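In: Next come a sequence and a model predicted from it.
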Amino acid sequence: LQQHVAFWDPDRDGVIWPGDTFRGFRRLGFNLFVSSLAVPVIHGTFAYWSSPSWIPDPMMRIHVSRQRLQGRTKHGSDSETYDTEGRFVPQKFEEIFSKYDTDNKGGLTLSDVNEMVRGNRNIMDPVGWIAEWLEWNTSFYLAAKDTPQGRMLLKDDARALIDGTMF
């Protein structure tokens, strides 16, 4: 998880400011609207839970020290590719593709991605449903490639997004 979030902390100060998130989305090629919308969604979700204090941070900063992120920022209804300690779980990643890449295409179509998101839903967890949908659909938009079978999020690209090596 640390490697994944390092992209968003360009000055390596252990804090992701809202401006860091906005600029990160712009560097990834997202338009002004999506980049602007991402800031309150991401920081509104993670700033408090990553804070070193019980008092909410009015600057909505995300503190990325390992102790701050462990367990506190993991939402429900997720793919479980990270455990509560922030470690990548390769078996869970492989399960995604063995279960949802039904035709062994080597990747997931947008339909496959959304089927997986529906399959990961926990009961009474609308925040987790939305977070999972946003994460995987953003990942698809960012990394999907045109293939003979159609537009797909290839397995290697999905892993690079999840483990942070794509950034």
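Out: Nice, I can see it.
In: drop to CA atoms for contacts and neighbour counts, all remaining ones
Out: OK.
In: Tell me which residues touch the closest residue to Asp163 other than its chain neighbours, please.
Out: Take Asp163 and drop its neighbours on the chain: the residue closest to it by CA to CA, 6 or more residues apart in numbering is His4, 5.6 Å away. Counting by CA atoms under 8 Å, 6 or more residues apart in numbering, His4 makes contact with 161-165, 167.
In: and His4, helix, strand or coil?
Out: Per DSSP: H, G, I helix; E, B strand; the rest coil, the local secondary structure of His4 is helix.
In: circling back: just the buried residues of the contacts of His4.
Out: The neighbour-count criterion (16 or more other CA atoms under 10 Å) marks 161-164 among these as buried.
In: Looking at those residues, which are in helices?
Out: With DSSP state H as the criterion, helices contain 161-163 from among the buried ones among the contacts of His4.
In: Dump those to JSON lines, plus distance to Arg23.
Out: Formatted as JSON lines, these follow (distance: CA to CA, whole Å):
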{"residue": "Leu161", "distance to Arg23": "18"}
{"residue": "Ile162", "distance to Arg23": "20"}
{"residue": "Asp163", "distance to Arg23": "20"}
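In: which SS class is the residue minimising distance to the centre of the chain?
Out: Against the mean C-alpha coordinate of the chain, by CA atoms, centre = their mean, the closest residue is Glu135 at 4.4 Å. With three-state DSSP as the basis, Glu135 sits in helix.
In: Look up how far Ala38 lies from it.
Out: 11 Å (CA to CA, to the nearest Å).
In: again with Arg151
Out: 24 Å.
In: okay, pairing it with this:
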Amino acid sequence: MARGLVAPDMDHPNGTPGHNHNNLSVLQQHCAFFDQDDNGIVYPWETYAGLRQMGFNIIASLVLAIFINVGVSYPTLPASFFSSPPKYRDDIYREHNKSDFSGIASEFENVFSKHARTYPDKLTLRELWNMTEANRDAFDLFGWLASKMEWGTLYVLARDQDGFLSKEAIRRSYDGSLFEYCAKMQRGAEDKMK
């Protein structure tokens, strides 16, 4: 399980330097940022709060929080619990989008070897679009839309000034350290405004 606790790539075989995984899988770490009260359940208002902390506006945060929690919550619910929309961090592994890749290191590296045409370690918006099209499952309309939304949101959040999404930003989105970094930068910008 030790390798499942880090988001490695060729340049970071031990994952994000200085990032504490708290014995959570990479997918659980991805969700943990949004679990504001650390109770293992991510409610829509916690997702909304996390998106706002990262710098998304009110409308985008509201729409994304609803879409994410409604779309992801059902597979993570305990068998006897039929209401939505909380998602359970510890059971997030149940939610798998067939139209997206699983995030394992070999597949992660393949994304760049297959789709990064401009730079070997960065993706343009067009390259992201082509990647989601290539990974599309023909009978998974929701997964296809979710994949477009996830990657589009990541692009808006982490693209550089030249419009590229770096390999490092994508890798750090898996273990949630990107979200923590963006929230810290947002707090810093707000502090400078005061």
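Out: Structure received. What you see is a predicted model; the values in this text were computed from it and never measured.
In: so what corresponds to the residue nearest to the centre of the first structure in the second structure?
Out: Under the alignment (TM-score structural alignment), Glu135 of the first structure pairs with Glu150 in the second structure.
In: all helices of the first structure, in order?
Out: Remark: helices assigned in the first structure by DSSP H are 2-6, 18-27, 32-50, 66-69, 90-100, 110-119, 126-143, 155-163.
In: Minimum distance to Gly76 of the first structure: which of those helices has it?
Out: Distance to Gly76 of the first structure, taken as CA to CA, is lowest for helix 126-143 among the helices of the first structure, at 4.8 Å.
In: and that closest one, what other elements does it pack with?
Out: With contacts taken as 3 or more CA pairs under 8 Å, 6 or more residues apart in numbering; DSSP states H and E, helix 126-143 of the first structure sits against helix 110-119, strand 150-154, helix 155-163.
In: Tell me which of the ones you listed sits most buried.
Out: Among these, strand 150-154 has the highest mean neighbour count (mean count of other CA atoms under 10 Å), at a mean of 20.
In: what's the angle between it and helix 90-100?
Out: For strand 150-154 of the first structure against helix 90-100, the angle by axes from the mean of the first three to the mean of the last three CA atoms, to 10 degrees is 160 degrees.
In: And the contacts of strand 150-154 of the first structure?
Out: For strand 150-154 of the first structure, contacts defined as CA under 8 Å, 6+ apart pick out 106-110, 139-140, 143-146.
In: Could you rerun that using 10 Å?
Out: Residues from elsewhere that reach strand 150-154 of the first structure (CA atoms under 10 Å, 6 or more residues apart in numbering): 97, 105-113, 136-137, 139-147, 159-160.
In: What is the equivalent residue in the first structure for Tyr74 of the second structure?
Out: Tyr74 of the second structure maps onto Tyr48 in the first structure, by TM-score structural alignment.
In: got the contact list for Asn69 of the second structure?
Out: Here Asn69 of the second structure is in contact with 42-48, 84-87 (CA under 10 Å, 6+ apart).
In: Next: Glu80 of the first structure.
Out: Glu80 of the first structure neighbours (CA under 10 Å, 6+ apart): 74, 88-93, 96, 120.
In: now Gly40 of the second structure
Out: 28, 31-32, 34, 86-91.
In: Now render those as JSON lines, adding neighbour count and distance to Lys192 of the second structure.
Out: Shown next, in JSON lines, are those (neighbours: other CA atoms under 10 Å; distance: CA to CA, whole Å):
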{"residue": "Gln28", "neighbour count": "23", "distance to Lys192 of the second structure": "32"}
{"residue": "Cys31", "neighbour count": "24", "distance to Lys192 of the second structure": "29"}
{"residue": "Ala32", "neighbour count": "24", "distance to Lys192 of the second structure": "27"}
{"residue": "Phe34", "neighbour count": "26", "distance to Lys192 of the second structure": "25"}
{"residue": "Pro86", "neighbour count": "22", "distance to Lys192 of the second structure": "35"}
{"residue": "Lys87", "neighbour count": "28", "distance to Lys192 of the second structure": "35"}
{"residue": "Tyr88", "neighbour count": "24", "distance to Lys192 of the second structure": "36"}
{"residue": "Arg89", "neighbour count": "25", "distance to Lys192 of the second structure": "34"}
{"residue": "Asp90", "neighbour count": "17", "distance to Lys192 of the second structure": "37"}
{"residue": "Asp91", "neighbour count": "17", "distance to Lys192 of the second structure": "39"}
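In: what's the burial count for the match of Tyr74 of the second structure?
Out: Using other CA atoms under 10 Å, Tyr48 of the first structure is surrounded by 21 other residues.
In: With Asp11 of the first structure as the reference, measure out to the residue lying closest to it once chain neighbours are set aside.
Out: The shortest distance from Tyr48 of the first structure to any non-neighbouring residue, by CA to CA, 6+ apart, is to Pro56 (5.6 Å). The gap separating Pro56 of the first structure from Asp11 of the first structure is 23 Å, by CA to CA.
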